[in-house]
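> Model the structure of this input:
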Amino acid sequence: MSSTKIKVLCVDDSALIRDLLTEIINSQPDMQVVAVASDPIMARDLIKQYNPDVLTLDVEMPRMDGLDFLERLMRLRPMPVLMVSSLTQSGSEVTLRALELGALDFVAKPSIGIRRGMIDYTEEIAEKIRAAAHSRPRRAPHRRDPPPTRLKAPMISSEKLLIIGASTGGTEAIRQVLEPLPASSPGILITQHMPGGFTRSFADRLDRLSQVSVKEAEEGERVLPGHAYIAPGDQHLKLARSGANYVVKLDDGPPVNRHRPSVDVLFHSAAEYAGRNAIGVILTGMGKDGAAGLLEMRNAGAPTIAQDEASCVVFGMPREAIALGGACEIMALDEIPARMMALAAASGRAQRV
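Now for the predicted structure:
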């Protein structure tokens, strides 16, 4: 990206939202709204005219369904798209479908008239637009992509755990990691940066696609093999012990690295309570959340993996973890599931560095 400003096109049927997004984006020194559109039909012409770097797109649009527009766009002219979603059950499901179709990330639609942390909201939008401008747009998947090859189930100790953290681009990366896993995989704890109201829909979607059982984590529940537990969107997820069992702890404490849930919080707890029995994995995402925690896991004897730059949507979090020395191995996303299972099966064997 050159020193010129990031060009943003805002597509939303609400004039109020268009005005608010324009004000927020234009308040940043490194970005500018070059045009706005009230529907996808108008947006098509403006994309050709202005060649924007980033598109913000309302989930629910008139004249053409927002998902239909997004799917066509990502097939014909892939570009970074940031969805603007309502905080509703239907809004979260449509947003997750948009991420599957190639949207990079999303922000919640602001509540007009409620000054709910507008400074934080402004910073969130600006940060996500910057990440989008430096990301790798993904083409929409083919409708008939073959199902993933399921991994065989080796004998694995019930003490083993898979600990995964991700941010921007992570919803699809986590899906690609979980889908090949056998039903007998180790217990899995996952922190994905996501606001409250979205994580239950995310867990339900992963549960439908995976052989492992996936759910939103609940306070005090036992961590079982063949199950994956997603951090709720407004709470930190921690690993703890109750006697001989691993259990889930949820924490309403302040954000860490500006995030709640935070990947570092999960990784630190895994280092403390699971040590070498955990396998730590850091996936695509912006920022540095998880880097220090992955290093702590490695220092506690856990094998650790960072997703490589070529397969990341945004290489920020893995890059920071690698620079800090937290990653034992660096590999492409499609190699990670098999490697996690091999490491989990290699009980007592020396980790590869």
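> Going by C-alpha atoms from here, please, whenever you check contacts or count neighbours.
Will do.
> residues making contact with stretch 212-232?
Contacts made with stretch 212-232 from outside it, assessed by CA atoms under 8 Å, 6 or more residues apart in numbering, are listed as 158, 178, 181-192, 196, 199-200, 203-204, 206-207, 237, 245-250, 261.
> pretty sure E172 is touching A98, no?
No. E172 lies out of contact with A98 (CA atoms under 8 Å); the separation is 10.5 Å.
> Looking at these two, which one has more neighbours?
Residue environment comparison for E172 versus A98 gives the larger neighbour count to A98, 24 against 19, counting by other CA atoms under 10 Å.
> Could you give the secondary structure assignment for the more buried one?
Under the three-state scheme (DSSP: H, G, I helix; E, B strand; the rest coil), A98 adopts helix.
> Give me the spatial nearest neighbour of it, chain neighbours excluded.
Computed as CA to CA, 6 or more residues apart in numbering, the closest residue to A98 that is not its neighbour in sequence is L67, at 6.2 Å.
> Neighbours of M42, how many?
M42 has 13 neighbouring residues, counting by other CA under 10 Å.
> Let me know the helix or strand that it is in.
For M42, the host element (DSSP states H and E) is helix 40-50.
> Pull out the buried members of the contacts of stretch 212-232.
Judged by neighbour count, with 16 or more other CA atoms under 10 Å as the criterion, the buried members of these are 158, 178, 181-192, 196, 199-200, 203, 206-207, 237, 246-250, 261.
> and for comparison, fold this next one:
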Amino acid sequence: MSRVTVLVVDDSATMRSLICAVLRRDPDIEVIGQAGDPLEAREAIKRLNPDVITLDIEMPNMSGIEFLEKIMRLRPTPVIMISTLTQAGADITIEALALGAVDCVGKPGHGMIAADAFGGLPEKVKAAARSRLRPLGDAPPAQAATGPAFKPNGSVVAIGSSTGGVEALLSVIPALPANGPPTVITQHMPGTFTGSFAKRLDSASAAHVTEAVDGDRLEPGRVFLAPGGDRHLTVVKAGGILRCRLTQGEPVSGHCPSVDVLFDSVATAVGKKAVGAILTGMGRDGAKGLLSMRQAGGRTLGQDEATCVVYGMPKAAFELGAVERQFPVSRMGAQILAACASMSEG
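As a prediction, this is how the structure comes out:
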């Protein structure tokens, strides 16, 4: 396989040098150009035709988000956003991911070592090069809940996603009704961004979406997103009541929070009343946990290859025998509700 070619776009020469240095350590990646603003980048894209672009959020002459829109409309190319670890940077990054950026990385904050901040960037770049892109406007629309009214019946939904998950979840979660099944989500994402993403999902959905807080009670109409960082989101049952639990822990399947940890906990606490769904993402996180859910009697669904940005996590789960059926992301919300509705009361 030929090396992945990358164009680095950032208005800071220092930041460009740091990003290039990290990427050049990987023998499978070739940095073929740099640009200090979108105008330079536009000419470089035409001249160099990179496989992947890293794009700063805040730049002169044109914002990163405006430039991303032009890229995705006129010359769709895998883009990884490089964002400041601020609230404003997080909000714009979520907008970029919703527009079709493949992934995001936070710039090193005060006291951070650049190699640590950008340590995962080479793998994200290589995954982006293999990703499946849709031109702007071709993404499946968020579908409102339709059909017979959902009747809460004690079912619980657990969802795992990673690369491409922002766009996927913005299709799935708005399909859940205001009284839909309590839902827990682990999406691989830096902690700075999960709060903004929860707010974005909440504004697009009839259900109430928040970052999970330790002790939150799982109730109809509530959706809980795992905070990024160093804690795993799990579900526990105490006194007959299901609650969110956030626990400190080492990465599992390469991640914290981990989809495997969430799914394993749901298999134990909820059993046959659970529905698990694994969406687009790089790697294998969630495959073993989803198998645990299926073995506990729960229903298990996977996003199909054609609509995944990266068919990694769903493929691993499918090949392991953890997935009952695969569906396009545009149908996943409806299929989750159908699986929940098929369960008896109790």
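> The buried ones among the contacts of stretch 212-232 of the first structure in helices, which ones?
Among those, DSSP state H puts L178, T199, R200, A203, L206, D207 in helices.
> Tell me the spatial nearest neighbour of the fourth one, not counting adjacent residues.
Once flanking residues are discounted, A203 of the first structure sits nearest to K215: 5.0 Å by CA to CA, 6+ apart.
> residue in the second structure matching the one you found?
Residue mapping for K215 of the first structure onto the second structure gives T210, with TM-score structural alignment as the criterion.
> And R241 of the first structure, what's its match in the second structure?
Across the alignment, which pairs residues by TM-score structural alignment, R241 of the first structure is matched by K237 of the second structure.
> what do you get for P337 of the first structure?
Across the alignment, which pairs residues by TM-score structural alignment, P337 of the first structure is matched by G333 of the second structure.
> from memory that match sits against I173, does it?
Yes. With contacts defined as CA under 8 Å, G333 of the second structure counts as touching I173 at a distance of 6.6 Å.
> Now do the helices in the stretch 51-200 of the second structure.
Taking DSSP state H, counting those that start in this stretch, the helices of the stretch 51-200 of the second structure run over residues 64-74, 87-99, 114-117, 121-129, 165-172, 191-204.
> So which of these is nearest D51 of the second structure?
Closest to D51 of the second structure of the helices of the stretch 51-200 of the second structure is helix 121-129 (CA to CA; 5.9 Å).
> mind listing what's buried in that closest one?
Within helix 121-129 of the second structure, judged by 16+ other CA under 10 Å, the buried ones are L121, P122, K124, V125, K126, A127, A128, A129.
> Now do the same for the fifth one: its match in the first structure.
Put plainly, it is K126 of the second structure. The equivalent of K126 of the second structure in the first structure is R130 (alignment by TM-score structural alignment).
> what's the spacing between its match and A103 of the first structure?
Here R130 of the first structure is placed at a distance of 15 Å from A103 of the first structure (CA to CA, to the nearest Å).
> What is the end-to-end distance of stretch 192-207 of the first structure?
Criterion CA to CA; first-to-last residue distance in stretch 192-207 of the first structure is 15 Å.
> Give the equivalent position in the second structure for V256 of the first structure.
Counting by TM-score structural alignment, which is the criterion used here, V256 of the first structure corresponds to V252 in the second structure.
> So its match is in contact with D260, correct?
Yes. Here V252 of the second structure lies in contact with D260, judged by CA under 8 Å, at a distance of 7.3 Å.
> what sits in contact with each of the two?
Once CA under 8 Å, 6+ apart is applied, the residues that V252 of the second structure and D260 both contact turn out to be D285.
> So for these two, which residue has more residues nearby?
Neighbour totals were compared for V252 of the second structure and D260, and D260 leads with 26 against 15 (other CA under 10 Å).
> helix or strand for that one, which one?
For D260 of the second structure, the host element (DSSP H and E) is helix 259-269.
> In a strand, T210 of the second structure, correct?
Yes. The assignment for T210 of the second structure by three-state DSSP puts it in a strand.
> quick one: it from D216 of the second structure, how far?
T210 of the second structure is 10 Å from D216 of the second structure, where distance means CA to CA.
> Give me the nearest residue to the equivalent of A270 of the first structure over in the second structure, chain neighbours excluded.
Alignment of A270 of the first structure against the second structure is given by TM-score structural alignment, with V266 as its counterpart. The spatial neighbour of V266 of the second structure that comes closest, neighbours along the chain excluded (CA to CA, 6+ apart), is V235 at 5.7 Å.
> so the one you found makes contact with I241?
No. Look at V235 of the second structure against I241 with CA under 8 Å: they stay out of range, at 10.2 Å.
> Thought T191 was touching A166 of the first structure, still the case?
Yes. The pair A166 of the first structure and T191 qualifies as a contact (CA under 8 Å) at a distance of 6.5 Å.
> tell me, what's touching the two both at once?
Shared contacts of A166 of the first structure and T191, defined by CA under 8 Å, 6+ apart, are found at V263.
> From C312 of the first structure, how far off is the spatially most central residue of the first structure?
Among the residues of the first structure, the one closest to the centroid is G170, at 2.7 Å (CA atoms, centre = their mean). Distance, G170 of the first structure to C312 of the first structure, by CA to CA: 9 Å.
> any common contacting residues for the two?
Residues touching both G170 of the first structure and C312 (CA under 8 Å, 6+ apart): L283, T284, G285.
> Before I go, just wanted to say thanks for your time.
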